[in-house]
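Chemist: Just to be clear, the model below is a prediction. Sequence and coordinates:
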Amino acid sequence: MNAPTAHQHLSPAVAPREVPVELIAALQARFGANCSTAQVIREQHGRDESAFTHVPPPAAVVFAESTQDVSDAVRLAAQYKVPVIPFGVGSSLEGHLLAVQGGISVDVSRMNKVLSINAEDLTVTVQPGVTRKQLNEEIKSTGLFFPIDPGADASIGGMSATRASGTNAVRYGTMRENVLALEVVTASGEVIRTGTRAKKSAAGYDLTRLLVGSEGTLGVMTEISLRIYPLPEAVSAAICSFPSIEAAVHTTIATIQMGVPIARVELIDGNTIRMVNNYAKLGLAETPMLLMEFHGSPAGVKEQAETVQEIAAEYGGQSFEWATTPEERTRLWTARHNAYFAAIQSKPGCRAISTDTCVPISKLADCLLASIVEADATGLPYFLVGHVGDGNFHFGYLIDPNNPEECATAEDLNHKLVHRALRLGGTCTGEHGIGLHKMDFLRTETGEGAVDMMRTIKLALDPHNILNPGKIFTL
């Protein structure tokens, strides 16, 4: 099966499975008002931030409030071989939440407790519905923070399931490096634990890493233990404008290759800044911009910032604007975090076909610049942002979902961008995940043998294919 394009009415290779009335009755008996079949609730849980718009919603939504709730819901669904789709806050971008083979949605957003804070060990254990902003609010009094920042206020469960990263990954890594242990409900409803809060282990298969990034296809996470970090003594943010995208990218490459421990370095193109200015009433220069942040001691931050400013000057960087107070930093980061919503509002009624790739840092300029030329040539509106410190960038092509020509143009641009990244030694997705949209690209990237191995693992752990079926690959 070819991966469905965002403008298609999805026609899964496998027809949606019937959800027996007996299962709905059993769920309602077990969960009462926490099991809903209301159309509006089902529709809310049958869409995410992707451009897929023609997928039937799940047959029912279970609002889980405990690990036992999740276990019971999965166990009941398993009896009838009915799909189960985990749901956090619905911010995923590649169709991860869609009930393409029918089934029920298990909403874990009410499982939103921070269970334990072990400040001495720099770890915290949370339920999957805790969002990243909530987590940081609850631990800030300890002088610690959780650095993974994908932009959206995503749930920790969703971030773990999609192996999210974001703006701080260049210094602090991704969810892969920061999830230490899990409690997981398996396809049979059994509750297992993987990993420990210890910093390292050589005990058996690394099931934690297997589950992080599995997109809900191998288990439903119900507890997550994370690394947390001391709040830096000093933080400084800066923006710098450049005469061209190429100049901004080469500044980034030089910064990374010199070993400057920069915490964040984000690229925003002039076109996107114009959208953000209109949306947030900012007055930023509408030219390519790097948004940077430095963490450390006051002396260390000053030295890092001065080094990067010297590098930027060599490539024509100008209009450095510094911010050291939280309020000033928030204002500067508004541009980055508003980019998606600013772009959507710039074209009323549009949808964004979002895509991301990640390439070795030495290939970033080649990949990014060629992709910009292609996008500009089509005349299709787009936004561009990038966590360029680790070679990751995002395009969002703005299309009228009812215009087949625009949809086809966006999918063609996506196809060319991803295949260029693969030719340059990169990946088809740096952080969005595979979901529905990138299944074909996964086969190209890894080869059929590797995908077959993934299928073998999937069927061993989920023999009836009930956990978020139809995502990552088909069976």
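Modeler: Good, I have the coordinates. Bear in mind the structure is a predicted one, so any value in this text is a computation, not a measurement.

Chemist: alpha carbons only for contacts and neighbour counts from here, please
Modeler: Noted.

Chemist: Give me the neighbour count for G204.
Modeler: 7 (other C-alpha atoms under 10 Å).

Chemist: Remind me which helix or strand it belongs to.
Modeler: Under DSSP states H and E, no helix or strand contains G204.

Chemist: next one: I41
Modeler: Using DSSP H and E, I41 falls within helix 39-44.

Chemist: Tell me the buried residues in that helix?
Modeler: Within helix 39-44, the residues that qualify as buried by neighbour count (16 or more other C-alpha atoms under 10 Å) are R42, E43.

Chemist: And for stretch 396-406?
Modeler: G396, Y397, L398, I399, D400, P401, E406.

Chemist: same check, this time on stretch 411-421
Modeler: Neighbour-count burial for stretch 411-421, counted by 16+ other C-alpha under 10 Å, picks out E411, L413, N414, H415, L417, V418, H419, R420, A421.

Chemist: The closest residue to the second one other than its chain neighbours: neighbour count?
Modeler: Across the structure, with C-alpha to C-alpha, 6 or more residues apart in numbering as the measure, the residue nearest L413 apart from its sequence neighbours is A375 (6.7 Å). A375 is flanked by 21 other residues according to other C-alpha under 10 Å.

Chemist: can you confirm A375 is in a helix?
Modeler: Yes. Counting by DSSP: H, G, I helix; E, B strand; the rest coil, A375 falls inside a helix.

Chemist: quick revisit: so which of the buried residues of stretch 411-421 are in helices?
Modeler: In helices, defined here by DSSP state H, the members of those are E411, L413, N414, H415, L417, V418, H419, R420, A421.

Chemist: The structure to be compared is supplied as follows:
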Amino acid sequence: MNAPALVEAAVLPLSQPLLDALQAAFGARCSTALAVREQHGRDESVFDVPPPQAVVFAGSEAEVAQVVALCAAHRVPLIPYGAGSSLEGHLLAVRGGVCLDVSRMNQVLRVDADDLTVTVQPGVTRRQLNEALKHEGLFFPIDPGADASLGGMAATRASGTNAVRYGTMRENVLALRFVAANGEIVRTGSRAKKSSAGYDLTRLLIGSEGTLGVITELTVKVHPLPEALSAAVCFFPSIDAAVRTAMQVIQLGVPIARCELLDANAIRAVNAHDKLGLKEQPMLLMEFHGSEAGVAEQAATVQGVAAEFGGEAFEWATTPEARTRLWTARHHAYLSGLQMRPGCRAVTTDTCVPISRLAENINASIEEVEAAGLPYFIVGHVGDGNFHMAYLLDPARPEELVTAERLSAQMVARAIALEGTCTGEHGIGLHKQGFLLDETGAEAVALMRAVKAALDPAGIMNPGKVFAG
């Protein structure tokens, strides 16, 4: 198993001619202030890396192209930045350079309700988009938890709580515009639902983590708001019982919209944070979309399956307020979990396996972390075989980080052996570069490197990510 490692590289000073050109073009929107640089130079990963040498706030596609062209001319690294919510070191300036913040490019450009598509700038967040769509009776389903920007969600191939029914960003992005490493603007895809025209450049950019270009516009699918929505919680005697319930629900073909697992530790954390008073034992949080009759039928089927595995205290939340309270608590699970050990840092890892192997993967991971004695909590999009393990570490005890990385490596190795993946939605970034090689093999990684070299021969686009070295 290739353990994750941060490859140190020389960071050259930002050339004065480049800085002069950026400041002349952007004025106060080009900042070298330490506070601004530090804000754009950290995420939730365990890596401590010096911040970028400058931050530029772009307001248009033309400005993005201008910054990319200047960085290309001076052969200076460029790191795209959206909401800053990544977990695997995607936005860290490991080789210095310029951080390009596109969060001000936040306009919903076009809503085509008849075609169920919408076109947005990359800084639009999922909450902002859904607020704009609700008056059309539509919604955008991809929900990674954080209020991430759509550009970043495409770049990391995000998914989240609704993926079991609606898919990931891969299935929901129809077309893109992006600025390539030479400063040229490239258009991919169309608003048509399908195409056989040439290479699929749209999918090439989705999941590229900013290493191939800077996304400046997206056309995505949206969906009608369902006639009926209902959420339910059900408590189980064990993680295994909860996971096997989720497995059987999927195998029966129930079109459940969300199926989330929280272990007892996560429940304890959200209870403390959100004052919920939930039973502190493994829980499935589910949501059903459809017609009134369809939702009732789905719910009855799931309730019957849950009972077979010892599920009890099946509770319904049918009002918007009750559903929002439950899902807000689920989305707060990460921050709530951190408060279980004040001052801690978290190593958070995710894997995804075929649904039939999910229980095996989770149970073994729990046995390992409990044997090691590290505090932890688990949440999971178990409807599609994906779960997240967060190890809570004392920064003053470096041996805990060593233990957490060992446990993470064991969990990933097991997922790959079970014909799964090293990451279902976090991405590779800095943290999982060695695991990418384990999963895909040297030949596939060599092809990926060749694509990177062809599109970014100078290596300026978010260097040091995805590939080690």
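Modeler: Looks like it came in fine. Every value quoted in this text rests on a predicted model; they were computed, and no experiment measured them.

Chemist: Would you agree the residue nearest to L413 of structure 1 is in contact with N414?
Modeler: No. Taking C-alpha atoms under 8 Å as the definition, A375 of structure 1 is not a contact partner of N414, at 9.5 Å.

Chemist: Need the counterpart of S15 of structure 2 in structure 1.
Modeler: Under the alignment (TM-score structural alignment), S15 of structure 2 pairs with P20 of structure 1.

Chemist: no wait, A409 of structure 2
Modeler: Match for A409 of structure 2 (TM-score structural alignment): H415.

Chemist: Equivalent analysis for T351 of structure 2, please.
Modeler: Match for T351 of structure 2 (TM-score structural alignment): T357.

Chemist: Helix, strand, or coil at P52 of structure 2?
Modeler: Secondary structure, three-state DSSP: P52 of structure 2 is coil.

Chemist: gap between the aligned partner of it in structure 1 and Q68 of structure 1?
Modeler: Alignment note (TM-score structural alignment): P52 of structure 2 maps to P58 of structure 1. Distance of P58 of structure 1 to Q68 of structure 1, computed by C-alpha to C-alpha, to the nearest Å: 21 Å.

Chemist: Which one's more surrounded, those two?
Modeler: For P58 of structure 1 versus Q68, neighbours defined as other C-alpha under 10 Å are more numerous around P58 (30 against 15).

Chemist: what's the spacing between stretch 384-399 of structure 2 and its chain's center?
Modeler: Distance, stretch centre to chain centre, for stretch 384-399 of structure 2: 16 Å (C-alpha atoms, centre = their mean, to the nearest Å).

Chemist: looking at it, G46 of structure 1 is touching V100, isn't it?
Modeler: No. At 9.2 Å, G46 of structure 1 does not count as touching V100 under the criterion of C-alpha under 8 Å.

Chemist: Between these two, which contacts overlap?
Modeler: V55, P56 (C-alpha atoms under 8 Å, 6 or more residues apart in numbering).

Chemist: residue ranges of the strands in the stretch 201-350 of structure 2, please?
Modeler: Taking DSSP state E, counting those that start in this stretch, the strands of the stretch 201-350 of structure 2 run over residues 213-221, 223-224, 228-235, 258-262, 283-290, 312-317, 345-352.

Chemist: count of residues packed around the equivalent of Y172 of structure 1 over in structure 2?
Modeler: Here Y172 of structure 1 is matched to Y166 in structure 2, going by TM-score structural alignment. Burial of Y166 of structure 2 is recorded as 20 neighbouring residues (other C-alpha under 10 Å).

Chemist: For V222 of structure 2, see how far away Y166 of structure 2 is.
Modeler: From Y166 of structure 2 across to V222 of structure 2, the span is 10 Å (C-alpha to C-alpha).

Chemist: and what of T245 of structure 2?
Modeler: T245 of structure 2 sits 29 Å away from V222 of structure 2, taking C-alpha to C-alpha as the criterion.

Chemist: More neighbours: those two, which one.
Modeler: More crowded of T245 of structure 2 and V222, by other C-alpha under 10 Å: T245, with 26 against 23.

Chemist: residue in structure 1 matching the more buried one?
Modeler: For T245 of structure 2, the aligned residue in structure 1 is T251 (criterion: TM-score structural alignment).
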